[in-house]
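Asks: Sharing a model that was predicted from the sequence below.
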Amino acid sequence: MRVDKYLWCIRYFKTRSIATKACKESKVRVNGDLIKPSREVYPMDKITVRKNQVNYELIVLDTPDSRIGAKLVDIYRKDTTPKEALQKLDLLKYSKDYYRKKGTGRPTKKDRRDIEDWHTEGAIGSSEEEE
């Protein structure tokens, strides 16, 4: 089975074209090698997928005939992603929501000025500590 189709079948990508694009952009490796979307995958191949600033690592256990349900994904792959990488993903989520609530839109002019003041105060404070 093609690697782009495999990643789509086990639900790492929402569409097959997105999986193909990731392969073309060198975000997918099989056994440490950069690959083309047409590369065949076999059981016991190690796949590394760079997605959302995290390197997901998985081992192919079997190839499905077609796209499968989310509950059946573990039959066809073994996830060996380090826990540190998944914790990094959680930290990224929290770092984006520290200032503005979701759905409040773009920062206003006052918000932008407050952000700039906060950044300049941090720069001034760091230079005073060095002296």
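Replies: That came through fine.
Asks: CA only for contacts and neighbour counts going forward, please
Replies: Will do.
Asks: Could you check how far the closest residue to V28 other than its chain neighbours is from A19?
Replies: Leaving out its chain neighbours, the residue that sits closest to V28 by Cα to Cα, 6 or more residues apart in numbering is V49, at 4.6 Å. According to Cα to Cα, to the nearest Å, V49 stands 10 Å off from A19.
Asks: quick one on the thing from earlier: quick one, what contacts the residue nearest to V28?
Replies: By Cα atoms under 8 Å, 6 or more residues apart in numbering, the contact list for V49 reads 27-29, 55-57.
Asks: okay, pairing it with this:
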Amino acid sequence: MAQLPPDAISVRVDSWTWAVRLFKTRSQAAASCRSGHVRVNGTSAKAAQQVKAGDEVRVRVSGVERIVVVVKPITKRVGAVLVDDCLKDISPPPPPPELLASIPMRDRGAGRPTKRERRDLEKLRGIDL
């Protein structure tokens, strides 16, 4: 039987993201694909979309976007030490905590902003209407 070259092998994107520990469960990976939080080479991916070596996968998990490049397509979950052999993480570094603390946040359940609060927010963001 002929061997396939390593770049010809492809696996499902939900299976691969679970195998390289981007998601805790495969069902979480599939649900994330269904809700549009997984993109392969710039296009929104369904759970069954095939990925191969060299593809760029963007995953949004809990508000943070991770950008990884598939180095080795795998279907079985591997240990955390072996994950580095299967992907190349090119995600930008997270913003510094000082910047996150300076962003104003409304309390949950506080309702819609008043007209004054909205104008203050627009002034802070630099939006001129």
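Replies: Right, received. Where do you want to start? The structure presented is a predicted model; accordingly, all values stated were derived computationally and were not measured.
Asks: After superposition, what's the TM-score here?
Replies: For these two chains in superposition, a TM-score of 0.66 is obtained (TM-score structural alignment, normalised by the length of structure 2); 94 aligned residues with a Cα RMSD of 2.2 Å.
Asks: Please, a PyMOL command that selects the buried ones among the contacts of V49 of structure 1?
Replies: Entered in PyMOL, the line below selects the buried ones among the contacts of V49 of structure 1, by 16 or more other Cα atoms under 10 Å:
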select buried, resi 27+28+29+55+56+57
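Asks: out of the contacts of V49 of structure 1, which are inside helices?
Replies: Among the contacts of V49 of structure 1, no residue falls in helices (DSSP state H).
Asks: What ranges does structure 1 have for its strands?
Replies: 28-30, 33-34, 46-51, 54-60, 77-79 (DSSP state E).
Asks: These into TSV, with extra columns for distance to R67 of structure 1?
Replies: TSV is the format used below for the strands of structure 1 (distance: least, Cα to Cα, whole Å):
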stretch	distance to R67 of structure 1
strand 28-30	19
strand 33-34	24
strand 46-51	18
strand 54-60	15
strand 77-79	13
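Asks: and of the ones you listed, who's closest to L91 of structure 1?
Replies: strand 54-60 (11.6 Å; Cα to Cα).
Asks: Now do the closest one: which range of structure 2 does it align onto?
Replies: Across structure 2, the stretch matching strand 54-60 of structure 1 (TM-score structural alignment) is residues 64-70.
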